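# Could you work out the structure for the sequence below:
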Amino acid sequence: MDLQDLWFVAIATLWVGYFFLEGFDFGVGILTRALARDDTERRVLINTIGPVWDGNEVWLLTAGGATFAAFPEWYATLFSGFYLPLLIILVALILRGVAFEYRGKERGKGDTGKWRGGWDLCIFFGSLIPAFLWGVAFANIVRGVKLDERHEYVGSFWDLLNIYSLIGGATTLLLFIYHGAVFTALKTTGDIRERAIRMAAQVGVGAVVAAAVFLIWTQAKHGSVATALTGLVAAVALVASWLLNRTGGRDGWTFGLSGAAIAFAAITLFVSLYPDVMPSTISDANSLTVDKASASHKTLGIMTWVAVVFLPLVLLYQGWTYWVFRKRIGVQSIPA
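The predicted structure is shown next:
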């Protein structure tokens, strides 16, 4: 395997990890409005992801940095062509992060409820908007966009809102909500857990339907034998997770399978994309490929050694964090 191909796989792995981990963060953030009945229950939901959400976002930062270093032309084309949707995602993530820190601060007498309510809305929309727009963005990358001979995007923002990409956005949104619901069931006790199981059962139906439509469309237009296999694994994992959730009592397996469904769905998109990184709908000659977009061999070689040294340390630290905060919590864990 060439270093260009190795780093394409590495970046795909970072995105898979991001969607697996940040997916349940987004789901929990959305469920703070749909699942929690009062401020105490909302605090329970936020506390399930409180110790890990910022660490999960490191996968996004690393994926962006690795793309910039390993495939600078891909980075330039992607971030200039998708400027507005990526800016919206960035603003939503910033507001969401600030909301986690500020919602518990006392602003003054008599207005604590309004203060928290405003930040809770930021958590909700700061989770919902990226959960939808990431699906829209990656569906467009796989489908192809209007790139000219200089690999510059010459379409408009509205060109990105096609039927295929909107179905992709609905798929990621529903998958992340389902993933967040089964994570909540895994991390909580009592009535919240029971309601999370019921919520997952309801949302899971929509997630299965949306994912089936999106994966079948992807396979028909951009698929291969490999994507048929990865898409099938994603579908089986999602259905198995939904069935286990219905039976109850196997929260760990339910969560693991829902994460596997998200991971293999993302793998299907990257396998469909390769060897392109940004296909052009104007002409195949205008498409950005792994070879055309990559940095020099020396740069990729240095990056590889850095990754070999530091990646295991990052994984060990993040794994340790999840181990420390592994216990379930409930309303009894929240002080008055």
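# Please make it C-alpha for all contacts and neighbour counts, starting now.
OK.
# wait, residue 60 sits on residue 15?
Yes: the pair residue 60 and residue 15 qualifies as a contact (Cα atoms under 8 Å) at a distance of 6.9 Å.
# Would you map the helices across the stretch 201-336 of the chain?
225-247, 251-273, 290-293, 297-324 (DSSP state H, counting those that start in this stretch).
# how about this one, so we can line them up?
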Amino acid sequence: MELTTVWFILIAVLWTGYFVLEGFDFGVGILLPFLSRDDTERRTMVRTIGPVWDGNEVWLLVAGGATFAAFPEWYATLFSGFYLPLFLILLALIMRGVALEYRGKSDSTRGWDRAFFWGSLVPAVLWGVAFANIVAGVPLDADHEYTGTLFTLLGPFALLGGLATLLLFTQHGAIFLALRTTGELRRRAVRASRVLVPATMLVVMGFLVLARSGPLSWVAVGMAFAGLLGAVLATAAGRDGWAFTASAVAIVGFVAALFTSLWPNVMPALDPANSLTVTNAASNPYTLTVMTWVAAFFTPVILGYQAWTYWVFRRRLTGAV
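You can find the predicted model right below:
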């Protein structure tokens, strides 16, 4: 297998890890004003992600760094053409991080909770918009420069992608809260998950069917459907752990469907002659070789540390502070 293919797959894996782990963080923030009844419950919801949210964001940093090093042309075109949406995502993530750190140090938490909500909602929508545009293709010239405007990125298919990730992450967050809490808060999370199920399945599957291209993407679409269905059945049976696993599988299938539809492009152009591919966007073979050795050494270390963190903070939380 060529190193360009290896790194395309690794970047897909990094985005998958980010969406699976950061997805429930976004979901918790989006659900905060709807599931909590008082400050104690809001504090409990925040505590469910308190030990892990910043570690989950490492996946985004590594995905961005890997894209810059392995496919610099892709990185340059993406960040110049999608500058404003990505800037808004960055601002939202900063606002969310500040809210999570400072809400426990302030006498009034209402403002920080609003910041947490909006800092979760905006990325949950805009990541879907961004990836929908990447898969569908954007206007690029012969120098691989983006020639569209902000409104070019806000077409119906892109907005459907934003709605798909919003619903997918919100349901993922509801299932995570059901897994990590007890009592009335858990019951509300379970009810929220059941309410979200029909819309999530309809929108996510509709988006993936429109985005798919090739037999492998159909397999990934099937995985996403099986994961969503499994989450429904496990939630109905009160098996919170299996429900969360199934929800994670749905997100894995979702990302896999996008990347398999994208291959062998990394940034399709409306004019196929101007598309960026794994070949013309890649770094030189020496750079990819060095990166491969570094990834082979450090990836198991990072995965082991993060798995240990989740194991340590695995117990359910009650409403007590």
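# Present the helices of the stretch 201-336 of structure 1 as JSON lines; the columns should include distance to residue 33 of structure 1 and mean neighbour count.
Output for these, formatted as JSON lines (distance: least, Cα to Cα, whole Å; neighbours: other Cα atoms under 10 Å):
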{"stretch": "helix 225-247", "distance to residue 33 of structure 1": "21", "mean neighbour count": "19"}
{"stretch": "helix 251-273", "distance to residue 33 of structure 1": "21", "mean neighbour count": "23"}
{"stretch": "helix 290-293", "distance to residue 33 of structure 1": "42", "mean neighbour count": "18"}
{"stretch": "helix 297-324", "distance to residue 33 of structure 1": "25", "mean neighbour count": "12"}
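# Could you export those helices as a markdown table, including distance to residue 55 of structure 1?
Converted to a markdown table, the helices of the stretch 201-336 of structure 1 look like this (distance: least, Cα to Cα, whole Å):
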| stretch | distance to residue 55 of structure 1 |
| --- | --- |
| helix 225-247 | 25 |
| helix 251-273 | 17 |
| helix 290-293 | 29 |
| helix 297-324 | 7 |
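# Nearest to residue 32 of structure 1, out of those?
helix 251-273 (18.6 Å; Cα to Cα).
# Mind reading off the mean deviation between the closest one and structure 2?
In the superposition against structure 2, helix 251-273 of structure 1 averages 0.4 Å from its aligned positions (mean Cα distance after the TM-score superposition for structure 1).
# which part of structure 2 lines up with that helix?
Mapped onto structure 2 using TM-score structural alignment, helix 251-273 of structure 1 spans residues 240-262.
# Provide the contact partners of the matching stretch at residue level.
12, 15-16, 19-20, 131, 134-135, 168, 172, 175-176, 178-179, 208, 211-214, 216-235, 268 (Cα atoms under 8 Å, 6 or more residues apart in numbering).
# With respect to residue 169 of structure 1, which of the helices of the stretch 201-336 of structure 1 lies nearest?
helix 251-273 (12.7 Å).
# How far does that closest one sit from its chain's centre?
Computed by Cα atoms, centre = their mean, to the nearest Å, the chain-centroid distance of helix 251-273 of structure 1 equals 11 Å.
# likewise stretch 309-319 of structure 2?
Offset of stretch 309-319 of structure 2 from its chain centre (Cα atoms, centre = their mean): 22 Å.
# contact partners of it?
Stretch 309-319 of structure 2 is contacted from outside by 40, 41, 44, 47, 48, 51, 52, 179, 180, 181, 182, 183, using Cα under 8 Å, 6+ apart.
# Dump those residues into JSON lines; add neighbour count and secondary structure as well.
Converted to JSON lines, the contacts of stretch 309-319 of structure 2 look like this (neighbours: other Cα atoms under 10 Å; DSSP: H, G, I helix; E, B strand; the rest coil):
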{"residue": "40", "neighbour count": "14", "secondary structure": "helix"}
{"residue": "41", "neighbour count": "20", "secondary structure": "helix"}
{"residue": "44", "neighbour count": "21", "secondary structure": "helix"}
{"residue": "47", "neighbour count": "16", "secondary structure": "helix"}
{"residue": "48", "neighbour count": "22", "secondary structure": "helix"}
{"residue": "51", "neighbour count": "14", "secondary structure": "coil"}
{"residue": "52", "neighbour count": "17", "secondary structure": "coil"}
{"residue": "179", "neighbour count": "24", "secondary structure": "helix"}
{"residue": "180", "neighbour count": "23", "secondary structure": "helix"}
{"residue": "181", "neighbour count": "22", "secondary structure": "strand"}
{"residue": "182", "neighbour count": "15", "secondary structure": "coil"}
{"residue": "183", "neighbour count": "11", "secondary structure": "helix"}
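# can you give me the strands in structure 2?
265-267, 276-277 (DSSP state E).
# could those be laid out in a markdown table, adding mean neighbour count and distance to residue 142 of structure 2?
A markdown table is the format used below for the strands of structure 2 (neighbours: other Cα atoms under 10 Å; distance: least, Cα to Cα, whole Å):
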| stretch | mean neighbour count | distance to residue 142 of structure 2 |
| --- | --- | --- |
| strand 265-267 | 25 | 13 |
| strand 276-277 | 20 | 10 |
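# quick one: which of those strands is nearest residue 120 of structure 2?
That would be strand 265-267 among the strands of structure 2, by Cα to Cα, at 26.3 Å.
# Can you name every helix or strand that that closest one contacts?
helix 72-81, helix 110-136, strand 276-277 (3 or more Cα pairs under 8 Å, 6 or more residues apart in numbering; DSSP states H and E).
# Counterpart of residue 118 of structure 2 over in structure 1?
Residue pairing (TM-score structural alignment): residue 118 of structure 2 is matched to residue 125 of structure 1.
# ditto for residue 161 of structure 2
So, by TM-score structural alignment, residue 161 of structure 2 is matched to residue 168.
# Look at the nearest residue to its match once chain neighbours are set aside and say how many residues are nearby.
Excluding the flanking residues, the one nearest residue 168 of structure 1 by Cα to Cα, 6 or more residues apart in numbering is residue 135, at 4.8 Å. If you count neighbours by other Cα atoms under 10 Å, residue 135 of structure 1 ends up with 22.
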